[in-house]
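**Student:** my questions are about this predicted structure, shown below with the sequence.
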Amino acid sequence: MQWREALIQKQGIEVVEKLGQAVVGVCGLGGLGSGIALMLARAGVGKLVLIDFDRVEMSNLNRQQYRRSQIGMRKTEALSALLREIVPESELTLELHTLRLSAETCAPILKECSVVCEAFDRAEEKAMLVNTVLRELPNCTVIAASGIAGLDSGNRIRTRRVSKRLYLCGDERSDVETASCLMGTRVMLCAAQQAHLAVQQLTGFQEENREREQEE
């Protein structure tokens, strides 16, 4: 069985075709971003724009998708290698940017994306990305994260629509700097919500639901 055939069997041809035409940006390839990228690739997203300046370290492995054999590699290259083990090259285009994203480089790099997943660590980088995309890329939706640290209930990790093109996933209160710990189990809950929301946006699922709710 071929990759596309297997996807269609599980997801249906309409979803597979829509995701196959999609371009998604993943900004930051740590605990959130590496998980988001793998889930979107498995779902059949046709092109991923992957951005990170950092290298894989041993301290990353409790919550990030890398392997011990990849310690020292650039995260863009390491994640690309993992994705290539899963999805055939003919079915997934990868655009890698090994750099620290700035307000000046943001729009040119992400201009093809209809969805951008924010997965940065620092609050100022999160704000820069969200503000720049909303201002300069009018056809792009941002799915950001806030609040993934600690051992609180996973049920606190939720998705909220902030505005027409901005969604926020997380508990919106825990902080990496002040929490007692950073658990991969909680980080992956948020990554999964971001990835799933991206799939909903790309397939038009949310819009269909809103129309149905209005009719009722």
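**Tutor:** Cool, got the structure. Residues are numbered from 1 along each chain as shown.
**Student:** contacts and neighbour counts: CA atoms only from here.
**Tutor:** Noted.
**Student:** now do the SS call for E95.
**Tutor:** strand (DSSP: H, G, I helix; E, B strand; the rest coil).
**Student:** skip the chain neighbours and tell me the closest residue to T98.
**Tutor:** Of all residues not flanking T98 in the chain, F53 sits nearest, at 4.7 Å (Cα to Cα, 6 or more residues apart in numbering).
**Student:** and if you look at E91?
**Tutor:** In space, and not counting its chain neighbours, E91 is closest to G46: 6.3 Å by Cα to Cα, 6+ apart.
**Student:** and the comparison structure, right after this:
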Amino acid sequence: MDRDINGILKDAVAGIAGIGGLGSNAAVALARMGIGRLVLADYDIVDESNLNRQHYMIRHLGMKKVHAIKQIIGEINPQVHIESHDIYVDGCNAPEIFKDADIVIEAFDVASCKAEFVNSILGNTGKKVIAASGLAGYGPANSIVTRRVTERLYIVGDGVSGLSEGEKLLASRVAIAANHQANLAVRLLIGEEI
């Protein structure tokens, strides 16, 4: 990266709603790319069932996700300023939580929560949102793509995959999608469009 891009990213603020499989991996990717500030929101704790796809370790079990990811990012890039919100994010509080973010990544598990969050941010702010959908299981990695849906909404995923009965969430496609989200956030922050 040249100095201009480094400077832009150092001054940028990215928000992530949900710090599970998508959100924890996207946060780590953004920290590694030199983002200056992250606004992170999640109310959940790290559970053993999270370890197969989320960027946490055994030592984080029982910790609030926002505190665990802050610790991880501090070990990767202590220059990143973390603003963490230990709160259930919904359509009512989302615009206030992410008011300082230049761009927002949606990283929820539940479709109705995804829709409520995206609609709230798009309807109440001028911010761009990078959402994710259709990436469960272990299907083809190359089917995960990034699409521009509207002027301010982008969706990462294959658009079709759901979790079949007996199938479990796996790290590979979740991490691919999270890195698509982080990569697009950086592209948009430095002025590129897709």
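**Tutor:** Arrived safely. This structure is a prediction, so every number in the text was calculated from the model and none was measured.
**Student:** report the TM-score for the pair.
**Tutor:** Between these two chains, after superposing, the TM-score reads 0.96 (TM-score structural alignment, normalised by the length of structure 2); 194 aligned residues with a Cα RMSD of 1.2 Å.
**Student:** got the contact list for the residue opposite the residue nearest to T98 of structure 1 in structure 2 once aligned?
**Tutor:** Taking TM-score structural alignment, the alignment pairs F53 of structure 1 with Y43 from structure 2. Shown in contact with Y43 of structure 2 (Cα atoms under 8 Å, 6 or more residues apart in numbering): K64, K65, V66, H85, D86, I87, Y88, V89.
**Student:** what distance do you get for Y43 of structure 2 to D2 of structure 2?
**Tutor:** 37 Å (Cα to Cα, to the nearest Å).
**Student:** where's L19 of structure 1, which helix or strand?
**Tutor:** Following DSSP states H and E, the helix or strand that holds L19 of structure 1 is helix 13-20.
**Student:** ok, average deviation of that helix from structure 2?
**Tutor:** By mean Cα distance after the TM-score superposition for structure 1, the fitted helix 13-20 of structure 1 averages 0.6 Å away from its aligned residues in structure 2.
**Student:** next, the buried residues of that helix.
**Tutor:** Going by neighbour count (16 or more other Cα atoms under 10 Å), the buried part of helix 13-20 of structure 1 is V15, V16, E17, K18, L19, G20.
**Student:** closest to C190 of structure 1 among the residues you listed?
**Tutor:** Using Cα to Cα, L19 comes nearest to C190 of structure 1 of the buried residues of helix 13-20 of structure 1, at 20.8 Å.
**Student:** and the gap between the alignment partner in structure 2 of the closest one and S120 of structure 2?
**Tutor:** Here L19 of structure 1 is matched to L9 in structure 2, going by TM-score structural alignment. From L9 of structure 2 over to S120 of structure 2 the distance is 26 Å, taken as Cα to Cα.
**Student:** cool, and S143 of structure 2?
**Tutor:** 28 Å.
**Student:** same check on S84 of structure 2?
**Tutor:** Taking Cα to Cα, one finds S84 of structure 2 at 20 Å from S120 of structure 2.
**Student:** what of A17 of structure 2?
**Tutor:** Distance from A17 of structure 2 to S120 of structure 2, counting by Cα to Cα: 12 Å.
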